[in-house]
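Q: below: sequence and its predicted model.
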Amino acid sequence: MKKIILITVLAIFAFGAKGADKIPANSKIVSLNGTVSEILAGLGLENNIIGTDVTSNYPESLKSKPKVGHNRNISAEGIIALQPDVVTGLSTEIKPELAAQLKAAGIKLVLFTQDFSADGTRKLIKDVSASFGGAPQAAAMIKKLDTDLAAVNKVSKSAAKPKVLFIYARGAGTMMVSGDNTPLNKIIQLAGGQNAVTGFNDYKPLTAEALVAANPDVILLFSSGMESLGGAAGLLNVQGINQTNAGKNKKFVTMEGELLTGFGPRLGQAVAQLSQKLK
């Protein structure tokens, strides 16, 4: 029963993202998602942001904001200490217990949903603007997104579709590959590639057998992931890598993780950058 009540509380708070209440212009905001933080900054509300989660690193100036932890593992105490008027983020990342604690402290929670697609990005920008204001800035962000994506589409439609394997790495001991229904799968497709592994959702551990069977043309990693392996030489030491087309050709691509997976206002730039690197 307690779990049901907490989930209900979270659902009630998430309703605020539909624009039921307009957030006052002078509100002090804590943002618990990097993409939402980026949109808020783009709407001209960076000065209103008094704290963020650790994924909120763009624009660069957000790095100096007080951090309250990672969006999937945040305690209420750090947020409450900042005395915000409103806390915002994504509904999939906020635990019901945290929602209940914020409510008890009298803090408004406005949550949004995110779909990893171009349309989903446009909708998220509009939804955040509907709650926090900044309609002209939202329109400008969407126009820039559309322009960037249109430029990439002209190139990717005529190009071959390389098989791309994304590896999430935190050292050689922690390596996962992304399957269907992941932001990596979606952005690989937008950039003109095809996911080298399919038939499963989310992520699963990397195995040498599956790696060789997938035989990717390109291996994609976060920049931080490649660093954790010791660079390209360390990646080549992973069993099975040198038996793939990507390994034989040393076709390894790295990108900044939040840009690659954020699906925010810079989505067009991310797709363009990845598309260029896949060539």
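A: Arrived safely. Numbers count the residues shown, from 1 in each chain.

Q: every contact and neighbour count from this point should use C-alpha atoms.
A: Fine.

Q: and the longest helix for the chain?
A: Counting residues, the longest helix found in the chain (DSSP state H) is helix 135-156.

Q: pull out the buried positions in it.
A: 137-139, 141-142, 144-146, 148-149, 152-153, 156 (16 or more other C-alpha atoms under 10 Å).

Q: list the contacts of it.
A: 42-44, 122, 125-126, 129, 191-192, 265-269, 271-272, 275 (C-alpha atoms under 8 Å, 6 or more residues apart in numbering).

Q: which of those are buried, as a PyMOL select command?
A: Of the contacts of helix 135-156, the buried ones go into a single PyMOL selection, burial set by 16+ other C-alpha under 10 Å:
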select buried, resi 42+43+122+125+126+129+191+192+265+266+267+268+269+271+272+275
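
Q: for Gln189, pull up the helix or strand it's in.
A: Applying DSSP states H and E as the criterion places Gln189 in helix 183-190.

Q: got the buried residues of helix 135-156 as TSV, with distance to Ile29 columns?
A: Putting the buried residues of helix 135-156 into TSV (distance: C-alpha to C-alpha, whole Å) gives the following:
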residue	distance to Ile29
Gln137	18
Ala138	18
Ala139	22
Met141	21
Ile142	23
Lys144	26
Leu145	25
Asp146	28
Asp148	30
Leu149	31
Val152	35
Asn153	36
Ser156	39
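
Q: what's the closest of these to Lys2?
A: Ala138 (39.0 Å; C-alpha to C-alpha).

Q: where's the closest one relative to Thr261, distance?
A: Going from Ala138 to Thr261 by C-alpha to C-alpha, to the nearest Å gives 20 Å.

Q: below is structure B, check it against A:
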Amino acid sequence: MARSDSGAHLAEGPATATLPSADPVPINSAPSVHLPVTVTDHDGRRVTITDTSRIVALDQYGTYGTTVFALGLGSHLVGRDIATKFPAAQSIPNLVADGTSVNIESVIAVHPTVVLTDASLPSVYGARQQLERSGIPVVVGDPARTVASSSSEIEFVADALGVPEAGQALAARTQSELAQARSLSEGHTDDHNRPRVAFIYARGTGLLILGGPGSGADSLIEAIGAEDAGTAAGLHDAFTSLTSEGLIAAKPDALLMMTDGLKSVGGVDGLEKIPGVVQTPAGAHHRVIDADDGQLLSFGPRTGEVAIALARALYRQQS
């Protein structure tokens, strides 16, 4: 299928995908809590939680911390990860300072009554053993993150914290937002000619990675009626080192980046100096979309909002 017209209905120039609120909006300011509760975690272990007054939520994406706030339990969160970075969480201790290693001593020091975590943090299993020896219940979730898993992630956290009704309502709100995001593509795309969007992860020009199947960004791109450029170009891995040849072959109509990543390469002007970028339809038309680092791949209660913001940025729909 020819790709020359796949971006014909897209506006030129860069855009920022902006959410209505910097903080997640609680589905209920005072959810009804039912404890004790026993849940089966991702490892098949039965874990009983009797107290959710002091919650620690740790994963690579900020999913669990965001969900705790969106369920209306933000005041119970006493420890977070580096990706849970929205304003309302900034005063809460970051217990994963390097983004991957759980600081056991710091976790114990905040006296948690329950810890939510998953294997997106490589140190999680060693941490779990030490925390459980200290009498702290640890609930381990599924580390996979996609748009399709967002509702199950929400309900997993809600069930573990004894607020299943709030979880169901939050999942329903998220699904409604995802439907709204998909509707924004109407008139701009169809099954035979979808715009291609390439997700580029950057930390300076020395670290440039092109997203492919399983990156997480691919499912967001699909959710707004577009096509993930890395997947369409035949990539097999979630992330592949970016080359000019590979990017040109992917023929993206737009580039998607995290805001801090875009800044790290010198903004749109700096990005377009990277070999291969201006040789793509995206580069030729300066179509670069950026989204907040802590929001884009959080996959949970903000997934619907993120998808709406991305769709509006790509198709230039007004809020």
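A: Right, received. Where do you want to start? Not measured: the values here are computed from a predicted model.

Q: trace Met228 of the first structure over to the second structure, please.
A: Small correction: residue 228 of the first structure is Ser, not Met. Using TM-score structural alignment, the partner of Ser228 of the first structure in the second structure is Ser264.

Q: hang on, that match packs against Gly204?
A: Yes: with contact defined as C-alpha atoms under 8 Å, Ser264 of the second structure and Gly204 form a contacting pair (4.7 Å).

Q: quick one, helices of the stretch 1-150 of the second structure?
A: In the stretch 1-150 of the second structure, the helices defined using DSSP state H, counting those that start in this stretch lie at 63-70, 104-109, 124-133, 150-160.

Q: between those, which one is closest to Asp293 of the second structure.
A: helix 63-70 (12.5 Å).

Q: and that closest one, what does it pack onto?
A: Other helices and strands packing on helix 63-70 of the second structure, by 3 or more C-alpha pairs under 8 Å, 6 or more residues apart in numbering; DSSP states H and E, are strand 55-58, helix 150-160.

Q: can you list those in JSON lines and add distance to Thr189 of the second structure?
A: Supplementary listing: these in JSON lines, determined by distance: least, C-alpha to C-alpha, whole Å:
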{"stretch": "strand 55-58", "distance to Thr189 of the second structure": "38"}
{"stretch": "helix 150-160", "distance to Thr189 of the second structure": "24"}
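
Q: what's the most buried one of the ones you listed?
A: strand 55-58 (a mean of 28; mean count of other C-alpha atoms under 10 Å).

Q: one step back: now do the longest helix of the first structure: distance to the chain's middle.
A: In this view, helix 135-156 of the first structure has its centroid 18 Å away from the chain centroid, taken as C-alpha atoms, centre = their mean, to the nearest Å.

Q: now stretch 149-169 of the second structure
A: 17 Å.

Q: from Gly162 of the second structure, how far off is the closest residue to Thr231 of the second structure other than its chain neighbours?
A: Of all residues not flanking Thr231 of the second structure in the chain, Gly212 sits nearest, at 4.8 Å (C-alpha to C-alpha, 6 or more residues apart in numbering). Note on Gly212 of the second structure: its distance to Gly162 of the second structure, by C-alpha to C-alpha, is 37 Å.

Q: okay, the two: which has more neighbours?
A: Counting neighbours by other C-alpha atoms under 10 Å for Gly212 of the second structure and for Gly162 shows that Gly212 has the greater number, 26 against 23.

Q: so the more buried one makes contact with Asp228?
A: Yes: between Gly212 of the second structure and Asp228 there is a contact at 7.1 Å, judged by C-alpha under 8 Å.

Q: now the common contact residues for these two.
A: Phe199, Asp218.

Q: trace Gln168 of the second structure over to the first structure, please.
A: Under TM-score structural alignment, Gln168 of the second structure pairs with Ala139 in the first structure.

Q: what separation is there between that match and Gly133 of the first structure?
A: Taking C-alpha to C-alpha, one finds Ala139 of the first structure at 11 Å from Gly133 of the first structure.

Q: of the helices of the stretch 1-150 of the second structure, which is nearest Ala17 of the second structure?
A: Nearest to Ala17 of the second structure, of these and by C-alpha to C-alpha, is helix 63-70 at 18.3 Å.

Q: so the closest one corresponds to what in the first structure?
A: Against the first structure, helix 63-70 of the second structure falls on residues 35-42 (TM-score structural alignment).

Q: after superposition, how close is the matching stretch to the second structure?
A: Superposed on the second structure, stretch 35-42 of the first structure shows a mean distance of 1.3 Å to its aligned residues (mean C-alpha distance after the TM-score superposition for the first structure).

Q: list the contacts of that stretch.
A: Contacts for stretch 35-42 of the first structure (C-alpha under 8 Å, 6+ apart): 31, 46, 52, 56, 58-59, 88-90, 125, 128, 132, 137-138, 141, 262-265.

Q: before we move on, what about stretch 235-243 of the first structure?
A: By C-alpha under 8 Å, 6+ apart, the list of residues contacting stretch 235-243 of the first structure reads Ala172, Ala208, Glu209, Leu211, Val212, Asn215, Met226, Leu229, Gly247, Lys248.

Q: go with 10 Å
A: 169, 171-172, 175, 206-213, 215-216, 219, 225-230, 246-250, 252 (C-alpha atoms under 10 Å, 6 or more residues apart in numbering).

Q: which of those are buried, as a ChimeraX select command?
A: Per 16+ other C-alpha under 10 Å, the buried members of those correspond to this ChimeraX selection:
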select :169,171,175,206,211,212,215,216,219,225,226,227,228,229,246,247,250,252
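
Q: identify the contacts common to Ser264 and Gly204 of the second structure.
A: Gly270, Leu271.

Q: quick one: the strands in the second structure?
A: 15-17, 37-40, 46-49, 55-58, 77-79, 114-118, 138-141, 196-202, 208-211, 227-228, 239-241, 254-258, 288-291 (DSSP state E).

Q: can I get these in JSON lines with distance to Leu131 of the second structure?
A: Putting these into JSON lines (distance: least, C-alpha to C-alpha, whole Å) gives the following:
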{"stretch": "strand 15-17", "distance to Leu131 of the second structure": "39"}
{"stretch": "strand 37-40", "distance to Leu131 of the second structure": "18"}
{"stretch": "strand 46-49", "distance to Leu131 of the second structure": "13"}
{"stretch": "strand 55-58", "distance to Leu131 of the second structure": "12"}
{"stretch": "strand 77-79", "distance to Leu131 of the second structure": "14"}
{"stretch": "strand 114-118", "distance to Leu131 of the second structure": "9"}
{"stretch": "strand 138-141", "distance to Leu131 of the second structure": "7"}
{"stretch": "strand 196-202", "distance to Leu131 of the second structure": "33"}
{"stretch": "strand 208-211", "distance to Leu131 of the second structure": "35"}
{"stretch": "strand 227-228", "distance to Leu131 of the second structure": "40"}
{"stretch": "strand 239-241", "distance to Leu131 of the second structure": "33"}
{"stretch": "strand 254-258", "distance to Leu131 of the second structure": "33"}
{"stretch": "strand 288-291", "distance to Leu131 of the second structure": "35"}
